[in-house]
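>>> With the sequence up front, the predicted model follows.
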Amino acid sequence: MSTKSPADDAVRWLNPDEERAWRAFRRIMVAVQTGTERDLAAVGLSGPDYEVLSTLSERPDHTSTLGNQADKMGWSRSRLSRHATRMEARGLLRRAPDPADGRGCLLQLTAQGLAALENSAPAHVESVRRHFIDRLTPADLAAVEQLAHRMQEPTG
């Protein structure tokens, strides 16, 4: 008796080259993320903390809607809301009602949050260099950028 289901016929399984490439990509992501997050933790921030702070610092008035911020980070609104609550308790950001959406809120970078970002940025950049940039050639960096653009295209 076969354990193969009819749905298995429609699956496009990875060939050995594709499998190796996928696993290599995952190892790269894990290694870079683990290294940079460990280095950020040494200066008192998590990777998500840094992402929230850095993207808010780029916004006019250091403010963004929770929804826009969640979209930018690829998070659900509820996940970001919970994280923002923890960051707010640490004084890194504040929430304010969103005048354009009665159910939404604005996330605003505080002076303390901006100082935390400015204090951690040199260590973060050094970490990114150590775990990623300095390990690649200029051609590798260009290839990564090309891949990133391709991955942002809509799938069909």
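That came through fine.

>>> Only C-alpha atoms from now on, for both contacts and neighbour counts.
Fine.

>>> Can you check my assumption that residue 96 lies in a strand?
Yes - counting by DSSP: H, G, I helix; E, B strand; the rest coil, residue 96 is located in a strand.

>>> Spit out the contact partners of it.
Residue 96 is in contact with 105-108, counting by C-alpha atoms under 8 Å, 6 or more residues apart in numbering.

>>> ok, and here's another one to check against it:
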Amino acid sequence: MQEPRWLDEREMAAWLGFLEASNRLMRLVEHQLKVDSGLSHAQYEILVRLSGAPDGALRMTELADLMVTSKSGLTYQVAQLEKAGLVERRSCPTDDRGILAVVTDDGRRKLESAAPGHVALVRDCLIDLLTPEQRDTIAVALGSVNDTLRLRARS
């Protein structure tokens, strides 16, 4: 068996910094969305993804892939949004087995009211703390990691 490649001090600092910052940011985002709009972060992301999709609709499997979540986890969140009248589920017209999640007009209004506070928090706790160069570096680096992990997940 091959010996593990342990992280050196700089690698460990990068890993722990990423973990702590991302965990703190996600907790703040979750709290802000719950208090300001009654949405979970996952529900907010569903509304964002659907609102940006053609006709405000995505197949549930595509939505789960975009959100990097399980189908059952997505189904639960969509059911909660459906109960609130923010999303509807419909049969896919091109595939009898497919189900579409569709944002409603109330869902669009909810997103419009939740977005300003969410964006303000993201700016305050991440974007405005970084220089433009740091933002570019993070975007490129995490984009590369994301692309690689997405490919691994499909193979």
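That came through fine. Nothing here was measured: the structure is a model prediction, and the numbers come from that model.

>>> In strands, which of the contacts of residue 96 of structure 1 fall?
The strands, defined by DSSP state E, take in 105-108 from these.

>>> Using TSV, lay out those residues together with neighbour count.
What follows is those, written out as TSV (neighbours: other C-alpha atoms under 10 Å):
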residue	neighbour count
105	19
106	20
107	26
108	23
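
>>> Show me which pair in those is furthest apart.
Pairwise distances across these (C-alpha to C-alpha) peak at 9.6 Å, for the pair 105 and 108.

>>> Overlap in contacts, the two.
95-96.

>>> tell me, what residue is most central in structure 1?
Nearest residue to the geometric centre of structure 1 (C-alpha atoms, centre = their mean): residue 73, 5.3 Å.

>>> Please pull up the equivalent of that residue in structure 2.
Matched by TM-score structural alignment, residue 73 of structure 1 corresponds to residue 67 in structure 2.

>>> One more: residue 126 of structure 1?
Residue 126 of structure 1 maps onto residue 120 in structure 2, by TM-score structural alignment.

>>> Could I get the buried residue list for whatever helix or strand that match lives in?
Secondary structure from DSSP states H and E places residue 120 of structure 2 in helix 105-125. Neighbour-count burial for helix 105-125 of structure 2 flags 107-108, 110-111, 114-115, 117-118, 121-122, 125 (criterion: 16 or more other C-alpha atoms under 10 Å).

>>> quick one, strands of structure 2?
57-59, 87-92, 95-103.

>>> Remind me what the shortest one packs against, helices and strands.
Right, the one you point to is strand 57-59 of structure 2. helix 41-52, strand 95-103 (3 or more C-alpha pairs under 8 Å, 6 or more residues apart in numbering; DSSP states H and E).

>>> Thank you, goodbye.
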